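Participant: here you go, sequence then predicted model.
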Amino acid sequence: MDALIPPLLNGTAQGALLLLAALGLSLTFGQMGVINMAHGEFLMAGAFVAYLTQLIIPSSDISIPVALPLAFVVAGMLGLLLEISVIQWMYRRPLDTLLATVGVSLILQQVALQIFPAQGVPVEKPGWLDGQLGVLGYEWPLRQVFTIVLAAVCVAALAAWLKYTSFGRRIRSTVENRDLAETAGIPTRSVDRITFFVGSGFAGVAGVAASLIGGTNSQMGAQYIIPAFLVVVAGGIGQLKGTVIAAWVVGVALAYFADWTTGSLAQVLAFVLVVVFLQIRPQGLFTVRTRRLA
């Protein structure tokens, strides 16, 4: 029993990080039909914001809380710029968005290599994340607990925004029937842009959390983009509760597979697990009415 607890807790933390990365995709892909392969680079941007914030505010106890909203805004602005310059011409053409954003992803990686060292730069964790939390005899690192709490706060904020605000109702109306929403006077272009801003902003928040665990480098976005897409598809495109459950399952599966095998083989096994699940239930865990992808 003791051998089962560490992978379960570590996998839950890993799932929380995947969830943070997948939240934005749940909006931009699930609700807007856009396959944004540059989403991982928005996560990378959030990680570098955490590093730059620590250069300005040396105290990590203060710099990390400051970096979280800054990373959200910076990544959100990058997403908004991408939507205005590229994506707005490609709605209803998901394969075109995939190809275009792959190019943007490569450009952003090269920009990061020109600005920061190739081996990456470290981000110091705050003093209040030192130590462990004892859970069933296992000393659980507080930085992992922080990732879970951060993911829970972001999910709750997004769910409340979508359900209880007027803009959330506009998003749902646009997703269900764009033409009718435009007839009702809803500015769907503004809805698209703000949705893309928010979805990209969550990637920046995920980048700050990821930097506390593994530092920063120009390739870090590629480590999360495919698992994040798998989480969104397995949970049910555009379905927030499905994304939460799928992220936890994939994270725990990765942790157990890594405990029994190697890290790279664990990712392959988790990918196979998701593919087998989608063969059985191609619509994912849950379904929701969304804009057609073709």
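Facilitator: Looks like it came in fine.

Participant: only C-alpha atoms from now on, for both contacts and neighbour counts.
Facilitator: Fine.

Participant: show me what counts as buried in the helix or strand that contains Met44.
Facilitator: Following DSSP states H and E, one finds Met44 within helix 39-56. Using 16 or more other Cα atoms under 10 Å as the test for burial, helix 39-56 gives 39-54.

Participant: quick check, nearest of the residues you listed to Val123?
Facilitator: Tyr51 (5.4 Å; Cα to Cα).

Participant: got a list of what Arg178 touches?
Facilitator: With contact set as Cα atoms under 8 Å, 6 or more residues apart in numbering, Arg178 has these partners: Thr188.

Participant: kindly report the same for Leu9.
Facilitator: By Cα under 8 Å, 6+ apart, the residues touching Leu9 are 140, 252.

Participant: sec struct for it, please.
Facilitator: Under DSSP: H, G, I helix; E, B strand; the rest coil, Leu9 falls in the helix class.

Participant: before we move on, what about Ser218?
Facilitator: Strictly by three-state DSSP, Ser218 counts as coil.

Participant: surely it and Met44 touch.
Facilitator: Yes: assessed by Cα atoms under 8 Å, Ser218 is found in contact with Met44 at 6.8 Å.

Participant: how many residues are close by Ile5?
Facilitator: Per other Cα atoms under 10 Å, the neighbour tally for Ile5 reads 14.

Participant: nope, Val175 is what I meant
Facilitator: Going by other Cα under 10 Å, the residues that sit close to Val175 add up to 22.

Participant: now swap in Arg291 and tell me
Facilitator: Arg291 has 17 nearby residues by other Cα under 10 Å.

Participant: okay, now the one to match up with it:
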Amino acid sequence: MFAGYSVNDLASIFVMQSFAGLILFSVFLLMALGLAIVFGQMGVINMAHGEFMILGAYTTYVCSQIFERWLPGLFGLYFFFAVILAFIVAGGIGMLLEWSLIRFLYKRPLDTLLATWGVSLILQQVLRSTFGAREVGVTLPSWMMGSWNLTDTIQIPINGMIVISLTLLITGGVYALLYRSGWGKQVRAVMQNRSMAGAVGIDTEWVDRTTFGLGCGVAGVAGAAFTMIGSTSPTAGQQYIVDTFLVVAFGGTESLGGTIASAFSISQVRSILEFFFNGSMAQVIVLLTVVGILMIRPQGLFALKVRR
């Protein structure tokens, strides 16, 4: 596999692919954070999670078009507005979905899987009817273009560094919400013992709704970040939903640290393998490895020990 490469070539390859893996890690982590929050607390298998990511991506696309046409003087700042708007749009639609459908399907995981799969098909068709079936891409501001030359053979794209910085910021914000706020205490109380949480006065329905909205909103932010590294289409979310479930299952559904470690390890291994093999073979190797580990430890590598 390494034949024909010098030591310097291999070092450059590993650095470049590791950074590409960090960009992939950013998308995986933002997607998996939302999914882990929803699945870990409510046991809802949200097959429409990828479509909430694409909602955020299309929100960013619309925002870029508006700024480019009507506010060209502020075009360099549109991405920051788009991230906030993507979170609001995806999170708001997520709360509406929870109120209108998901709340009637709690403790029925198979029904939530089928129902959200239907929602994903509906959202895909709505996006296809609104924006067309062809892929669209955003225009990046000039300051997001180009790369930073680390060495003569290693170049780090600026937009990749922005995506990674955004991911660190969102992850820190989610951690603060879950572990350093009163609302986070309510979320963790409902996650550990819903009946007891309700008995002490916690509005479990509102906690469920806001938690579902937070998970969908973070997926929307993932969509905003995704526009910086790829084009958007109505079905693009389906390319990431399987990987996202894989990350959540591998890390442990109720562990924030496990989700981060799982997303990092899977993205790094996959990125490096994609250079030496093709993308499909790299994904197969990663999938077989994760499945083998889960057969030994089905609760995930970093599952929390919680009294039930």
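Facilitator: It's in. Model, not experiment: these values are computed from the prediction.

Participant: how close are the two chains, by TM-score?
Facilitator: The TM-score (TM-score structural alignment, normalised by the length of structure 1) is 0.95; 292 aligned residues with a Cα RMSD of 1.5 Å.

Participant: re earlier: just give me the closest of the buried residues of helix 39-56 of structure 1 to Val104 of structure 1.
Facilitator: Glu41 (8.9 Å).

Participant: so who does that closest one touch?
Facilitator: 105, 108-109, 220-222.

Participant: switch to 6 Å and redo it
Facilitator: The contact partners of Glu41 of structure 1, taken as Cα atoms under 6 Å, 6 or more residues apart in numbering, are Gly221.

Participant: what does it align to in structure 2?
Facilitator: The alignment partner of Glu41 of structure 1 in structure 2, by TM-score structural alignment, is Glu51.

Participant: any idea how far Leu29 of structure 2 is from that match?
Facilitator: 16 Å (Cα to Cα, to the nearest Å).

Participant: nearest residue to Trp99 of structure 2 in space, please, no chain neighbours.
Facilitator: Arg209 (6.9 Å; Cα to Cα, 6 or more residues apart in numbering).

Participant: alignment lookup: the one you found to structure 1.
Facilitator: In structure 1, Arg209 of structure 2 lands on Arg193 (TM-score structural alignment).

Participant: ditto for Leu85 of structure 2
Facilitator: Match for Leu85 of structure 2 (TM-score structural alignment): Leu70.

Participant: what number of residues lie near that match?
Facilitator: Neighbours of Leu70 of structure 1 using other Cα under 10 Å come to 20.

Participant: sec struct for it, please.
Facilitator: Relying on three-state DSSP, one would call Leu70 of structure 1 helix.

Participant: and the helices in the stretch 151-300 of structure 2?
Facilitator: Applying DSSP state H, counting those that start in this stretch to the stretch 151-300 of structure 2 gives helices spanning 158-179, 182-192, 194-199, 204-226, 238-251, 256-276, 279-296.

Participant: which residues are in contact with Thr97 of structure 1?
Facilitator: Ile35.

Participant: in terms of helices and strands, where is it?
Facilitator: helix 94-115.

Participant: next structured bit after that helix?
Facilitator: In N-to-C order, the element after helix 94-115 of structure 1 by DSSP H and E is strand 132-135.

Participant: just give me the match in structure 2 for Leu4 of structure 1.
Facilitator: Match for Leu4 of structure 1 (TM-score structural alignment): Phe14.

Participant: any idea how far the residue lying closest to that match once chain neighbours are set aside is from Val248 of structure 2?
Facilitator: Computed as Cα to Cα, 6+ apart, the closest residue to Phe14 of structure 2 that is not its neighbour in sequence is Ile272, at 6.8 Å. In this view, Ile272 of structure 2 and Val248 of structure 2 are 21 Å apart by Cα to Cα.

Participant: who has more neighbours, those two?
Facilitator: For the pair Ile272 of structure 2 and Val248, the greater number of neighbours falls to Val248 (30 against 20), based on other Cα under 10 Å.

Participant: alignment lookup: the more buried one to structure 1.
Facilitator: In structure 1, Val248 of structure 2 lands on Val232 (TM-score structural alignment).

Participant: what about the nearest residue in space to that match that is not next to it in sequence, how many neighbours?
Facilitator: Nearest residue to Val232 of structure 1, sequence neighbours excluded (Cα to Cα, 6+ apart): Thr243, at 5.4 Å. By other Cα under 10 Å, 31 other residues sit near Thr243 of structure 1.

Participant: so what does Ile57 of structure 1 match up with in structure 2?
Facilitator: Under TM-score structural alignment, Ile57 of structure 1 pairs with Phe67 in structure 2.

Participant: what about its match, neighbour count?
Facilitator: If we define neighbours as other Cα under 10 Å, then Phe67 of structure 2 has 18 of them.

Participant: same question, Met145 of structure 2
Facilitator: The burial count for Met145 of structure 2: 14, using other Cα under 10 Å.

Participant: distance check, the residue nearest to Trp99 of structure 2 against Met95 of structure 2.
Facilitator: When distance is defined by Cα to Cα, Arg209 of structure 2 is 6 Å away from Met95 of structure 2.

Participant: kindly report the same for Val190 of structure 2.
Facilitator: Distance from Val190 of structure 2 to Met95 of structure 2, by Cα to Cα: 17 Å.

Participant: what does Ala199 of structure 2 give?
Facilitator: Remark: distance between Ala199 of structure 2 and Met95 of structure 2 (Cα to Cα) = 24 Å.

Participant: the two: which has the busier surroundings?
Facilitator: Shown here are Ala199 of structure 2 and Met95; by other Cα under 10 Å, Met95 has more neighbours (23 against 10).
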